[in-house]
Structures are given as C-alpha cells and as structure tokens.
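Engineer: sequence plus predicted model, see below.
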Amino acid sequence: MKLSLIAGNNRSLFFVLVLTINIILAPYVWHVEKNSQQYLVWLYLIFIQAFVIATFFKYRDNTSAQASAIIKIKGYRDQKNGLKFSDILLQEFNYARETAAQAMNDRHTMINYFIVISAAVLSFLGSRLIVSDPFDPPSGQKIQFMVGIAFLVNFIGWLYFLHLIRLRQAWVSSAQAMNQIKEFFIINSGLAEDAARSAFLWKSNTIPPAGKRSNVFYYSIMLISLISAGVIFFASWCLFQPSAMANIHLLSVGFALFHYFFQMHCYSLFLDYQPVFKQ
C-alpha cells in the first residue's frame, strides 16, 4: 500500500510537471514565435501527451496477471490424478516460456524496423534540404510537407513505444506464470520445500520488476525516444525557415528535450504501475 501511494504521488508530480511546462510554452509559441508556426509543434506534443496518458488510464488495469494462492494436494485420489494434471501444467509452462521468448524476439524485430523506417525517411528529408539552393530556401509548402512527415515518423515511434511496453508487460506476465507453476510443484513435490526451492534461481519474489532499468527493453525504449526527440527537433528547426534555417534555435532544442523527458518517464508510468485487483 505504501509503495502504491509513493508511485501515485510520483505520477501526480509527473502530470503536474508536464502540464506546467505546456502552460509556460503556450504564450511563447502563440505570441513570440507565432510567425514561425512553432505552435504546430506545441499542439502536436499536446496531442501526443493526451493520447498516451488516456491510453494509460484506459488500459492500466488490463495488462497484469493476478497471482493466486498455491493449494497443496491432499488425499490419495488427488495424488493419483496428479500425473495427468502435471501434463497440463507442463504444457502451460511451455506456453509461458515460448511467450516470454517471443516477446524478446518481437522487441528485436520492432527496433530494427523502426531504425530502418526512421533512417529512410530522415535520409529522404535530408536529401531534399541538401539539394536546395542555400540562397533560395525551401518553399512554405515543402516545409509543411517535411514537418508533416516528421510528425508521422514521431507518431509511428510512439506506436512502437507502446508496443514495446506491452511486450515488456507480456514478458513479466509469462515469467510470473512460470514461477506460479514452479511454486505449485515445489509445494506438491513431496520434497522438502527449502531443498526444492534451492534448485531455482528465479522465484516469484525475485522476478525483475517490469519497470527495471538497465535491461534490453529499457535501452530499446531509450533508442526510440532519442530518435523521436530528434524528429521533433527537425520539425521545429524546419519551421524556423527561412531566416533561421541555418541556425539551431533554443526552442527546437527545448521541444526535443521536453519530448525525450516525457517519453522516458512514460516507461515508468506504464511499467511501475501496480493494479489493485478486486478480491
């Protein structure tokens, strides 16, 4: 309960901080930088933030398995039928194991696809800028096209991000399912429970938490966040044309950092949440 309260306070602080930054940016993009249309980037960030936070609240209680108490087999009849039941449990264990392995394989495949898509699109947009005459900046229509493509790539990045979050949740659920089955066999194996548990390194209370840092899922999320933030920077930078096209504006850097901060904290927002199941 205490951990849930702490996590809830962190989420509230995160939401308040994001809202505060958006309020601070609003007058600047609508008045100071209105001519450069930076409000388009700001509005897009508002849309993404609303979409992600709404997704969290909509599905946060539907992404975790509920563990049940292990019951010890009693009586000769139950023990006699235990072999048939163990065959079913073995199939369940194999399914959970394959699901966990598939989550890791899907993560690797998705990251590769996103890198290829991002590299292809950014190479195309970069080539459009390189071939442009430095004394004749790209037209407004071309700039709007490049900004639209940048927003599209960023949105695809968010879909990949949410998919990776779900894969991480699926991996944790599979690990919990395997440990539930192991715990059942430990209790009903006829061996001393301490001796039976000593054979397993991973136990129900030692499974890495879903929101653990310094793992392949976390670094994959970091890579997606860096690319997505870079795309936001590119969109903001393009909108500063033609007068500041060759310069790096602090607002563009600020948008990119804000986006990176929000996306990386969404990793914790989704994975550190512990649903409360009704008894």
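Structural biologist: Looks like it came in fine. Residues are numbered from 1 along each chain as shown.
Engineer: please count neighbours and contacts with C-alpha atoms only from this point.
Structural biologist: Fine.
Engineer: now for residue 259: which residues touch it?
Structural biologist: Each residue near residue 259 by Cα atoms under 8 Å, 6 or more residues apart in numbering is listed here: 45, 225, 228-229, 232.
Engineer: could you measure it against residue 18, distance?
Structural biologist: Counting by Cα to Cα, to the nearest Å, the gap from residue 259 to residue 18 is 10 Å.
Engineer: find residues that contact each of those two.
Structural biologist: Between them, residue 259 and residue 18 have no joint contacts when contacts are counted by Cα under 8 Å, 6+ apart.
Engineer: tell me, how many residues neighbour residue 89?
Structural biologist: Neighbour count of residue 89, defined by other Cα atoms under 10 Å: 17.
Engineer: sorry, back to before: can you pick the most crowded of the contacts of residue 259?
Structural biologist: residue 232 (30 neighbours).
Engineer: also this one, for the comparison:
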Amino acid sequence: MSPSSAAFAEGKILVTIDDRVGIVTFNNLDKRNAMSLEMWQGLGEALTALRDDPEIRVVVLTGAGGKAFVSGADISQFEQSRHNAAASEAYAERSAAQRALLAAYPKPTIACIRGFCLGGGLQIAMLTDMRFASEDSQFGIPAAKLGIAYGHDGLRNLVSLVGPSQARLLLYTGMRIDAAEALRIGLVDRMMAADELMPATLDIARSIAGNAPLAVQAAKITIAEVLKDESRRDMDAIKRIGDACMDSEDFREGRRAFMEKRKPSFTGR
C-alpha cells in the first residue's frame, strides 16, 4: 500500500491516509455501495494493510457518493450464491473471515454513515467501535422482506446496542428508521449535518490517534471483555495490557508532558 492511497476489489474498496487515520471507502456507486463477495475480500485486504501499518492508529469506514454507507448485500449475486440453505451458508463463510477481522480489530474503528445503511451494511457498521451518522441517513435490516434469517453473530451486536425489543421491531417489520430514531435507540452515537459529518469524524479520529496507543488498546480490550459473559472473560488479557501500559515509555512521556505543560508525543511503545 502506498503512503497515501490504495484500491482493492477493482476499485470498489478504496483506502486513503489522513495523517495517522486510515479511511476505507466503499465505492460501488451503481449499486449504492452494496457488498459483493469481491468487495468483502477487498475489505479484508484493506483492513489487514491498515492493521499492519504501524503509522495508522485509527480506521474510519465510509461510503462514496453521499447516498449510501452500504445499502446491503449485492442481491444480484443471490440467485447463484444464496439460493438455498447450503449455498447461503457457503456465502456466509466466504465473508466470515472479514467480519471476524473487523470484530476483533486491534485499532479503534469508526463508521462514518451517510445515506442508506441497510442489512449487511448495518452489520458492518455495528462491528465498528462507534457510529456517527448524518441527519439524512436511513437504517434497517430488511431480512424479513427477503426471506433471510440472521444468525447469532449478526444479531448479537444489534441486541447489545438497542436491546431485544427494538431489535425485534426492526427485524419483524423490516422497517427503516431515520438517523434521529437511530440515535434515540442507541444504534448510532452521534448525529450531525451531512456537511459536518466527515470533518467531525476525522476530528475525533485524530484526537484518538493523538492519545497513547497502548492506553487506547487497553480500553478497547477491556470493554470487549466486559461485554462477554463472566465465565468467558479473559482477565489475564486485561492484566497484560494494563501492565504493558504502566511499563511503557508512553506512560513516562505522558507524565513528563503533563509536568512540562506540553502536548505529549506518543510512540506506542
């Protein structure tokens, strides 16, 4: 990947760099950024490249064109790839690695949502650490209108964000909700005017990128463990990252910067 930009999935997944922030853009304009299997593969390649780049501290996901984040799966592929249970399971397996990569991503992730965020697009957004949306965004999971069943992993994040009753309402009806309602029920974290969305998202991303990477990682790891059932929590992982923070050069730099009344310069070590 070049220092400033890269393309995957024949240009349908784009990556740009803004200082220490990696921006992944879904770029399938003819289909309102609907996800094909090739795009899932490209998303995994993009996320892996940004994960392995030591200069990148935060990743933002967004959609090109201003009309959609991701409008769902590319239904034109369903006749061949999801026509029955066995084919649908094989289809899900082909995107499972990319979803797992995003779910366990070691760096902070933000979904910057404008326009349609539906079905698989909402699933992607829910796998990120936080979701910011423009006032003209729309959200929904139209699975019941297509005869599709969502599995455990697809619904676990929805239920954890909005609760079981709101999840049932969205799934049973297949309804779309606007950004204000999404904010009210906890599906998104911030709502703002369309022209403010990306600048505000990048401001927050840069703020995160300026903090000590190990401390941010400690927060991410610990919150993930808190969300697990108590019997499945890895308390050793929490202790390891906590010890790494307290023994880090960044901790010493943070103390020095505070005493010297200057902005700290963190290296992630």
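Structural biologist: Arrived safely, thanks for sending. Computed from a prediction, not measured in an experiment: that's the story for all the values here.
Engineer: where does the TM-score land?
Structural biologist: Remark: TM-score between the superposed chains equals 0.25 [TM-score structural alignment, normalised by the length of structure 2]; 94 aligned residues with a Cα RMSD of 5.0 Å.
Engineer: where do the helices sit along structure 2?
Structural biologist: For structure 2, applying DSSP state H gives helices covering 37-51, 78-81, 85-103, 120-127, 143-146, 152-162, 164-173, 179-185, 194-209, 213-226, 235-246, 249-259.
Engineer: most packed of those helices?
Structural biologist: Ranked by mean neighbour count, these are led by helix 120-127 with a mean of 23 (mean count of other Cα atoms under 10 Å).
Engineer: that one packs against which elements?
Structural biologist: Packing contacts for helix 120-127 of structure 2, counted by 3 or more Cα pairs under 8 Å, 6 or more residues apart in numbering; DSSP states H and E, involve strand 68-70, helix 85-103, helix 152-162.
Engineer: from the contact counts, what lies against the first one?
Structural biologist: In this case it means strand 68-70 of structure 2. Applying 3+ Cα pairs under 8 Å, 6+ apart, one finds that strand 68-70 of structure 2 makes contact with strand 58-63, strand 109-113, strand 116-118, helix 120-127.
Engineer: what of the last one?
Structural biologist: Under the contact definition 3+ Cα pairs under 8 Å, 6+ apart, helix 152-162 of structure 2 sits against helix 120-127, helix 164-173.
Engineer: what's the angle between it and helix 120-127?
Structural biologist: Angle, helix 152-162 of structure 2 to helix 120-127, by axes from the mean of the first three to the mean of the last three Cα atoms, to 10 degrees: 60 degrees.
Engineer: show me the contacts for residue 18 of structure 1.
Structural biologist: Neighbouring residues of residue 18 of structure 1 by Cα under 8 Å, 6+ apart: residue 262.
Engineer: so which bits of the strand or helix carrying residue 195 of structure 1 are buried?
Structural biologist: Assessed by DSSP states H and E, residue 195 of structure 1 sits inside helix 193-197. Buried residues in helix 193-197 of structure 1, defined by neighbour count with 16 or more other Cα atoms under 10 Å: 196-197.
Engineer: next SSE after that helix?
Structural biologist: Next along the chain after helix 193-197 of structure 1, taking DSSP H and E as the criterion, comes helix 216-239.
Engineer: how far is that next one from where the chain is centred?
Structural biologist: In terms of Cα atoms, centre = their mean, to the nearest Å, the centre of helix 216-239 of structure 1 is set 13 Å apart from its chain centre.
Engineer: just send the helices of structure 2 back as a markdown table, with distance to residue 23 of structure 2 too.
Structural biologist: Listed next are the helices of structure 2 as a markdown table, based on distance: least, Cα to Cα, whole Å:
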| stretch | distance to residue 23 of structure 2 |
| --- | --- |
| helix 37-51 | 9 |
| helix 78-81 | 29 |
| helix 85-103 | 14 |
| helix 120-127 | 14 |
| helix 143-146 | 29 |
| helix 152-162 | 23 |
| helix 164-173 | 29 |
| helix 179-185 | 22 |
| helix 194-209 | 9 |
| helix 213-226 | 18 |
| helix 235-246 | 26 |
| helix 249-259 | 25 |
